[in-house]
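>>> Got a predicted structure plus its sequence, pasted below:
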Amino acid sequence: MATTASTRRQFLSLLGLSAVAVSCGTTATGANSGKGQTKTLRYQGWAGQVTLPELAEDLGYLEDVKLKWVGNTISGPQDIQSAATGQIDFGGAFNGAVVKLASRHAPIKAVIGYYGVDRRQYNGFYVLKDSPIRSARDLIGKEVGMNTLGAHSEAMLDIYLQRHGLSQADIKKVEPLVVPPVNTEQTLRQKKIDVGVLGDILRDKALETGGIRPLFSDYQLLGAFTAGTYVMTERFLEQSPDTARTFVTGVARAIEWARATPREEVIDRQIEIVKKRGRNEDTDPLKHWKAFGVAETAGRITDKELQLWIDWLGERGDITKSQIKARDLYTNEFNAYRRKDTSSAAPSASSTHSGS
């Protein structure tokens, strides 16, 4: 576990390094030939999960564009750094990380939202049932376990503390710690941390076991919102605009397909995708999938989704608010989704191939 104050914002220094690498790294992009447009997109996946681009490809929505899996990641900030430096062709992260990376002059654009928070898809901050922690002020001097620092969960914690009147000096006394999600429940029950962030199947299993209670959730804090976006480099968008349009529109169609399709069918589709790619992954967690949580139709991006984090980072002193404008960070130009795009049934899982 990370236990020092310096680790609290470790991702910020990593993002700073990416600015140095961007100028030479972007030449590694799949679109660097300058002859035609690439039809293969390199990307990082998540073990045991199906990403929206993978779902889009399996549904046939990416048409002649193919995905090339180059490995897995466990960090959104790392994923978008890899995209910015040309190691992969698209990456996704929490919007605060996107803002931070853009503030370092990385030549990236957010092109579509891919995950969010709603009444079904949320992360909760949990304490033991007999914990004395009942309010934000009770967190002073306490430790909060989360999957990574400087990303979604730390942002939610900071906003919660700010909204309940804690000063910046007091907020700094609340210590976020890195705890792998699969270990969070056990670490909380063993009282090695005071609060644990739990979501999806890990949250549901912990609640079923009992003995814990929620302090707050990101949904209670901010309501439904799109929390993360996929980014591509400006160079890629300039050199392969048709490929970018096919990719973004395909992902948009997958978002709306998942929204309109019975949950059991979406789950079955994802399980089949994982089985076909043959990476010896556990599919049980997918049975608890509820939603992708994207708030806007087809994942279209709005100013407010990024402005929230510009304000948050500005209040933390991580960026100067005046140096960056939300509208400059994203484009919906490549999202050609129309509601009729998913009106016809997608091909069955048995008749398609993931190819990822």
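Received, thanks. Residues are numbered from 1 along each chain as shown.

>>> from here on, contacts and neighbour counts on C-alpha atoms
Fine.

>>> The protein: strands as residue ranges?
Per DSSP state E, the chain carries strands over the ranges 40-45, 66-72, 91-94, 108-117, 123-128, 143-146, 175-178, 195-199, 212-217, 225-233.

>>> now the first one: how far from the chain's centre is it?
Spelled out, it's strand 40-45. Distance of strand 40-45 from the chain centroid (Cα atoms, centre = their mean, to the nearest Å) equals 16 Å.

>>> and it, what does it pack onto?
Strand 40-45 sits against strand 66-72, with contacts defined as 3 or more Cα pairs under 8 Å, 6 or more residues apart in numbering; DSSP states H and E.

>>> before we go on, here's another structure to hold up against the first:
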Amino acid sequence: MTIVRRDVLAALALTAAATTAAACGTSASGSETTTTLRYQGSVGQVTPAELAADLGYLGPVKLKWVGNTISGPQDIQSAATGQTDFGGAFNGAVIKLVQAGAPITAVVGYYGVDRQINNGFFVPADSKIRTVRDLVGKKIGMNTLGAHAEAVLDIYLQRNGFSPADIKKVEPVVVPPVSTEQALRAHRIDVGVLSGIFQEKAKAAGGLRELFDDHQFLGDFTAGSYVFRKDFIKRNPATVRAFTTGVGKAVDWARTTPRDQVIQRFEQIIRKRGRNEDTAALKYWKSYGVGDPHGAIQDREITTWITWLEQVGQIPKGKVKAADVYTNRFNGG
């Protein structure tokens, strides 16, 4: 297994430049409406967009799967550069891409944190890591850099008295979610960030110990949103409205439907799409974690991360406002 570091800010800057060039060559006044949306999925999982499509909530809008991703920043970069029509990521990553100049807008929340689903930082049960100070010099495995897990780690370290110099001594490294538990048990990393079905599966197997999770100090919150390019929205407002409203309805359906029925539906969806995926881990699914009805986005779910990004120097102070990042005007839920 390879563990890599990535220069996320450089990637965002390149994406913004590519997006600007693409936008310059696109006619925003085109009248042709797009009703088939290209997107990336996740192995062995059912996203709210896929659930919405299966439930018939997207109306005339169809989804076209073009591959899988393990990275929110990569997913929204693909949307920003026109390789896909929409993508989803941690709101902090969306903010950074907007600040870098990419003309994208978040339209609906699609994942979050609550008591049932969160990002837990785990170590082997026999690890000598016991306190926050023990994290100095340690490798923290997470699905991507510059996104949710790294933001949570930074805030946790800040709130426990770490200086910026101390924080730099804690090393986030990239490990695919499907490999994190294995990497942790094999001691290739010191700490592993586990969430959703991967966390529940790892806890059921035993032998791990949780240091902390983001719900403990941040509470319930919608953490990530689906985005579209602004030129796409201008050309296809009805499509964006159907998608946004449908995803919101699917999130509500998953929240209010008995868990066993949701899991059964997920299993059916994965079998029908025929991508040779294992459905065994779906039994551990508990929640999408979206905090607000219909996936509506709130200012606080954006401003929290704007403040953090400003504090750590990843975006200039005062350059990005919540209104620059999202809109609820297409959410008809």
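That came in fine, so what should we check first? Because the structure is a prediction, the values reported are computed rather than measured.

>>> Take the strands of the first structure and lay them out in JSON lines including mean neighbour count and distance to residue 26 of the first structure.
Formatted as JSON lines, the strands of the first structure follow (neighbours: other Cα atoms under 10 Å; distance: least, Cα to Cα, whole Å):
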{"stretch": "strand 40-45", "mean neighbour count": "20", "distance to residue 26 of the first structure": "13"}
{"stretch": "strand 66-72", "mean neighbour count": "16", "distance to residue 26 of the first structure": "17"}
{"stretch": "strand 91-94", "mean neighbour count": "26", "distance to residue 26 of the first structure": "13"}
{"stretch": "strand 108-117", "mean neighbour count": "27", "distance to residue 26 of the first structure": "10"}
{"stretch": "strand 123-128", "mean neighbour count": "23", "distance to residue 26 of the first structure": "34"}
{"stretch": "strand 143-146", "mean neighbour count": "24", "distance to residue 26 of the first structure": "31"}
{"stretch": "strand 175-178", "mean neighbour count": "23", "distance to residue 26 of the first structure": "30"}
{"stretch": "strand 195-199", "mean neighbour count": "26", "distance to residue 26 of the first structure": "34"}
{"stretch": "strand 212-217", "mean neighbour count": "18", "distance to residue 26 of the first structure": "38"}
{"stretch": "strand 225-233", "mean neighbour count": "25", "distance to residue 26 of the first structure": "8"}
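
>>> counterpart of residue 103 of the first structure in the second structure?
Alignment note (TM-score structural alignment): residue 103 of the first structure maps to residue 99 of the second structure.

>>> try residue 306 of the first structure
That one, residue 306 of the first structure, aligns with residue 302 by TM-score structural alignment.

>>> That match touches residue 322, doesn't it?
Yes. Between residue 302 of the second structure and residue 322 there is a contact under Cα atoms under 8 Å: 5.7 Å.

>>> higher neighbour count, those two?
residue 302 (24 against 17; other Cα atoms under 10 Å).

>>> list the contacts for the more buried one?
91, 92, 95, 322, 325 (Cα atoms under 8 Å, 6 or more residues apart in numbering).

>>> Who wins on neighbours among those?
residue 91 leads the contacts of residue 302 of the second structure on contacts (other Cα under 10 Å) with 29 neighbours.

>>> Relative to residue 157 of the second structure, how far out is that residue?
20 Å (Cα to Cα, to the nearest Å).
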